[in-house]
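*Asks:* The amino acid sequence is not available; the structure is as follows:
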């Protein structure tokens, strides 16, 4: 992910991954969430499985704003980059079938962040 997001350090890449996974995890439900967690390293899986749950999907336009709010010094533009880097890495890790199931839980347009 460090290369995909063109981060200067592994710490920057990890920070972005943690924030995006926390937001994604709050909006995924059912077995999709646990199946994705099973394919992630333990530390990231625990973030994804955090018990916080949203009552509704996260609109695509809000994902960058929320991400920016959680990353010190981020703007919506840099947060969009972070979301894209993390989601494309997740897609590679999850595989085509699980990625499709994840996207089915997202609102229309969410996959444009990928």
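*Replies:* Structure received. For clarity, every value in this text was computed on a predicted model and none was experimentally measured. Residues are numbered from 1 along each chain as shown.
*Asks:* From here on, just use CA atoms for contacts and neighbour counts.
*Replies:* Noted.
*Asks:* which residues of this structure fall in helices?
*Replies:* 10-27, 30-38, 42-48, 60-70, 76-104 (DSSP state H).
*Asks:* Residues contacting the first one, please?
*Replies:* Helix 10-27 is contacted by residues 1-2, 5, 7, 33, 44, 47-58, 63, 67, 70-71, 82-83, 86 when judged by CA atoms under 8 Å, 6 or more residues apart in numbering.
*Asks:* Structure two is appended below for comparative analysis:
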């Protein structure tokens, strides 16, 4: 089931405890843009298909990361995209968006996504790291 833009932003706003919708949207755009550069193949397309149209293109942008980023590097990349963000606030933003995406994607797709990412991302998606 595709989630609407209003539903997605509302969920992220609630989870991230943002006081305004623009704050939630800013975090969403930054995280989706960065995540899209790290996902490949059908998983990227399947996740994008679950999102509202305004956010699909952020995942599907043809830019690809030159190398996989470790979770802390991913968070630092997010901090660079959000004015005034610190690594701590970027971690909060990242977790708010990725944990919402995890619920939207479901466990099967999430597991396939996590296999594309370096160890440590499961926690950012709100899941315990499996040994």
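*Replies:* Received, thanks. Computed from a predicted structure; not experimentally measured.
*Asks:* coming back round to it: pick the most buried one from the helices of the first structure.
*Replies:* Greatest average neighbour count among those goes to helix 10-27 (a mean of 20), per mean count of other CA atoms under 10 Å.
*Asks:* circling back to that earlier point, can you list the helices of the first structure in JSON lines and add distance to residue 113 of the first structure?
*Replies:* Formatted as JSON lines, the helices of the first structure follow (distance: least, CA to CA, whole Å):
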{"stretch": "helix 10-27", "distance to residue 113 of the first structure": "11"}
{"stretch": "helix 30-38", "distance to residue 113 of the first structure": "18"}
{"stretch": "helix 42-48", "distance to residue 113 of the first structure": "18"}
{"stretch": "helix 60-70", "distance to residue 113 of the first structure": "8"}
{"stretch": "helix 76-104", "distance to residue 113 of the first structure": "5"}
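*Asks:* What is the burial count for the alignment partner in the first structure of residue 17 of the second structure?
*Replies:* Superposed on the first structure with TM-score structural alignment, residue 17 of the second structure falls opposite residue 6. By other CA atoms under 10 Å, 13 other residues sit near residue 6 of the first structure.
*Asks:* and the gap between residue 6 of the first structure and residue 18 of the first structure?
*Replies:* Distance, residue 6 of the first structure to residue 18 of the first structure, by CA to CA, to the nearest Å: 16 Å.
*Asks:* again with residue 60 of the first structure
*Replies:* Distance, residue 60 of the first structure to residue 18 of the first structure, using CA to CA: 18 Å.
*Asks:* repeat for residue 75 of the first structure
*Replies:* Counting by CA to CA, the gap from residue 75 of the first structure to residue 18 of the first structure is 17 Å.
*Asks:* Also residue 87 of the first structure?
*Replies:* Here the criterion is CA to CA. By it, residue 87 of the first structure lies 12 Å from residue 18 of the first structure.
*Asks:* Read off where stretch 57-66 of the second structure ends up in the first structure.
*Replies:* Under TM-score structural alignment, the match for stretch 57-66 of the second structure is residues 46-55.
*Asks:* Distance across that stretch, terminal residue to terminal residue?
*Replies:* In stretch 46-55 of the first structure, first residue to last residue: 20 Å (CA to CA).
*Asks:* which residues touch that stretch?
*Replies:* Stretch 46-55 of the first structure is contacted by residues 18, 21, 22, 24, 25, 26, 27, 33, 34, 37 when judged by CA under 8 Å, 6+ apart.
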